[in-house]
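Trainee: everything below, folded, please.
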Amino acid sequence: MPISRIKSLRLSYPYYLTILLCIMFIYSSILSYYILTNDQSKCSNEKIPLISKKLLSTKRKLAVLVPYRERFEELLEFVPYMHRFLNRQMLSFDIIVLNQIDRYRFNRASLLNAGFTEIKSNYDYIAMHDVDLLPLNPNLSYEYPVQPVHIAAPSLHPRYHYEKFIGGILLINNKHFELVNGLSNRYWGWGLEDDEFYVRLKDARLNVTRPANISTGINDTFKHIHGKERKRDTVKCFNQREVTRRRDRQTGLRDVEYTVIDRRKLEIDGAPLLVINIKLKCNETATPWCNCTKKNDPSYS
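Mentor: You can find the predicted model right below:
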């Protein structure tokens, strides 16, 4: 055999040996990966779902219901802020804006009744939440309420300090909201619907609780973002003043009349929300003040 041929074989032997070792390494790596992933898959099927189901079963879901009309600047601030605030409490929640788009006066109570009717099957409790009130103190808990929890307590709210006040932010579970038949549908315009709701809760012997051990006060527990230029609809006409001072035992959650025009999923600064566009219906014989103008009632005040 020529010397050049012998040298060629000597040089190629390490080369082929290297290739063979590489092939064996790759094969063993693939075999190891298959074994590991196969074991991991079995572990996932047998153990992890049991833990996950147990955790999910204890997680109550919150619907933050926001009665709304033409407060876009406040909504821009509210949605991202509340997402951050509630995420820090590790809650399962959605923000749902109840947008009134009919020709009648604003009716916060009926919007809450309509909103609850639409979402109740997917949630365990609701927060009746004004769009212009932001909680500043992280110790204000939005956890599931065994009894109704008035977060915006009179001792903490920047504006309203009377004992029976339960407006602003109130947590209530589905069972109790249905027990009291929601809120009265007679309150068109601003005010008093939450006072009437307070009486409903008391009549049902529900104990309204409020935050405890809160170190902040009326100046630094909430941020009230209601603009000074925004006027409240406080007009009274027909016999509205007389009727809305009394407990309503006829109307509520079970007879609220409305039409959902559409639902829209939106985002504000990356924070998701659902907007439900709602047209309320008014019985103008029973509550003619849903359309309160001088043309309808020249004596309105």
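
Trainee: okay, CA-based contacts and neighbour counts for the rest of this
Mentor: OK.

Trainee: what about stretch 11-20, distance to the chain center?
Mentor: Averaging C-alpha positions (C-alpha atoms, centre = their mean, to the nearest Å) puts stretch 11-20 68 Å from its chain's average.

Trainee: which residues in this protein form helices?
Mentor: 3-46, 48-57, 72-88, 108-119, 174-179, 193-203, 240-243 (DSSP state H).

Trainee: for stretch 203-221, measure first residue to last.
Mentor: Stretch 203-221 has its terminal residues 30 Å apart, counting by C-alpha to C-alpha, to the nearest Å.

Trainee: now that stretch: buried residues?
Mentor: Leu206, Val208, Thr209, Arg210, Ile218, Thr221 (16 or more other C-alpha atoms under 10 Å).

Trainee: can you add distance to Gln147 and give the helices of the chain back as JSON lines?
Mentor: Output for the helices of the chain, formatted as JSON lines (distance: least, C-alpha to C-alpha, whole Å):
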{"stretch": "helix 3-46", "distance to Gln147": "38"}
{"stretch": "helix 48-57", "distance to Gln147": "20"}
{"stretch": "helix 72-88", "distance to Gln147": "20"}
{"stretch": "helix 108-119", "distance to Gln147": "18"}
{"stretch": "helix 174-179", "distance to Gln147": "8"}
{"stretch": "helix 193-203", "distance to Gln147": "10"}
{"stretch": "helix 240-243", "distance to Gln147": "29"}
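
Trainee: with adjacent residues omitted, what lies nearest to Asp102?
Mentor: Lys279 (4.8 Å; C-alpha to C-alpha, 6 or more residues apart in numbering).

Trainee: for the comparison step, fold the sequence that follows:
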Amino acid sequence: MHVILVTHSCVYTVSFYHLDHDYNSSMKQLDITSQAKSKRSDKSWYILSAGLIISVTVIFILDLQFFASTNFIRNTLNGKMLEVLSAADNFTNKFIDTMKHKLIIIDSDIPDSGSEQHVSDHFSNSNHGNCTWPPLNLQGRTPLNRTDIAIEKLDQKYTFMADGHYKPKNCTAYQKIAIVVPYRDRQLQLRIFLNNVIPRIHRQQLEFGIYIVEQTAGSLFNRGMLSNIGFVQAMKDMAYDCVVIHDLDILPEDDRNFYICGDNPIHMATKVEKFKYRVPYHSFAGGISTFSKKQYEDINGFPNQFFGWGGEDDELFARIKRSNYKMTRPFDAHGHCGSVQHSGQRTGNDRMKMLQISRKIWKQDGLTDLEYNLVEKRRKQLYVWVYADINMAKVREKLKKLNSPSRK
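Mentor: Alright, predicted model coming up:
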């Protein structure tokens, strides 16, 4: 910019000079006297000097303005950059504080000890080869992938899975997670479930196994009892630190909603799409809930008596309170869950009656009296298929004994 201004100024100055020179030549042709020519020559030098002075002055003024402008831009950009860096630091610190205060990590190096440690003890890269926590490759909230992909294609897509299990290769996961999914006749929803849950929990660098617990035909669907069966079958496979009871049709959208256990049971499905991304009522415990092994045993698991849709989640919430735990929602800000459409299950006709009875028999109805027939247990690439038969008549016969007047 300066070069252009200097060039223009010089051109103007030289132009003045040449105009005057041409004038002098003309005067020669008219035979002007030497005295007049001398006066005209002096005048041309005055014009040349004035032009140079004006050029230098203009350049000096413009240079001052340019310097002021660049300083203003530099200061503005620096200020904006500081704001961005400050916001990033605040976000990181807030995230770390949330994890430190609201979660614990069960020490996987001490098998069956039952001891628990606060997450702040592990909240960094460990010298013992533990996976980085929090994970570094999270993507945040992303829409569900609702594309129906054949199970064979999913096998090819998630080759890191084997026998329904995944374990990080280069580090030790902080927790081993068993995901238990009560299931019946929803093949499309199962494929969408696998294609959304597997990549999100994989990015969390957790060791995990997926258990699809299917009920045979004949009796009304019993979600609570299938959850208990899945818990028992998973713990037979390995000493999982944490069990996640997971509906097939409610799927996390955000990988910052961690599949992990804390010092109290955790409710993950806090903003569900079909409930307009909010909790329908305070004691809602449905969708996705996590329990440490000890917590699930302390509450005696789910009730076995709820056949048909509804009621078992409300009893689960009551069992948590009766066992002196709290249902916590530490990842509420990231608890967005999409809903996958499906045909509804038949509602249990006696669920309100069962809620009243469960208050009295909850310590005897659950894991402690679980009976079922294991038809088949097959390890597929992406999940372990547990096929179980539940005899509703036999379960209800137990109820009569538990609720008989002689036991009151």
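
Trainee: would you pull the TM-score for this pair?
Mentor: TM-score of the superposed chains, computed with TM-score structural alignment, normalised by the length of structure 1, equals 0.68; 226 aligned residues with a C-alpha RMSD of 2.5 Å.

Trainee: picking that back up, out of the helices of structure 1, which comes closest to Ile101 of structure 1?
Mentor: helix 108-119 (10.8 Å; C-alpha to C-alpha).

Trainee: where in structure 2 does that closest one fall?
Mentor: Here helix 108-119 of structure 1 aligns to structure 2 at residues 223-234, judged by TM-score structural alignment.

Trainee: post-alignment, that stretch versus structure 1, mean distance?
Mentor: Following the fit onto structure 1, the mean deviation recorded for stretch 223-234 of structure 2 is 1.0 Å by mean C-alpha distance after the TM-score superposition for structure 1.

Trainee: buried set for that stretch?
Mentor: Buried, per 16+ other C-alpha under 10 Å, within stretch 223-234 of structure 2: Arg223, Gly224, Met225, Leu226, Ser227, Asn228, Ile229, Gly230, Phe231, Gln233, Ala234.

Trainee: end-to-end on stretch 178-194 of structure 2?
Mentor: For stretch 178-194 of structure 2, the end-to-end distance is 14 Å (C-alpha to C-alpha).

Trainee: just tell me the aligned range of it in structure 1.
Mentor: With TM-score structural alignment applied, stretch 178-194 of structure 2 matches the range 63-79 in structure 1.

Trainee: kindly report the same for stretch 67-87 of structure 2.
Mentor: Alignment note (TM-score structural alignment): stretch 67-87 of structure 2 is unmatched in structure 1.

Trainee: how about stretch 24-38 of structure 2?
Mentor: Counting by TM-score structural alignment, stretch 24-38 of structure 2 sits on no residues of structure 1.

Trainee: all strands of the stretch 101-250 of structure 2, in order?
Mentor: Along the stretch 101-250 of structure 2, the segments classed as strands by DSSP state E, counting those that start in this stretch run 104-105, 117-118, 165-166, 176-183, 207-215, 242-246, 250-252.

Trainee: need these in CSV with mean neighbour count and distance to Arg74 of structure 2, can you?
Mentor: Output for these, formatted as CSV (neighbours: other C-alpha atoms under 10 Å; distance: least, C-alpha to C-alpha, whole Å):
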stretch, mean neighbour count, distance to Arg74 of structure 2
strand 104-105, 21, 46
strand 117-118, 16, 45
strand 165-166, 22, 50
strand 176-183, 26, 51
strand 207-215, 25, 49
strand 242-246, 26, 52
strand 250-252, 26, 43
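
Trainee: wait, which of those is closest to Arg319 of structure 2?
Mentor: Across those, closest to Arg319 of structure 2 is strand 242-246 (C-alpha to C-alpha), at 15.2 Å.

Trainee: between that closest one and strand 176-183, how big is the angle?
Mentor: What separates the directions of strand 242-246 of structure 2 and strand 176-183 is an angle of 20 degrees, with axes from the mean of the first three to the mean of the last three C-alpha atoms, to 10 degrees.
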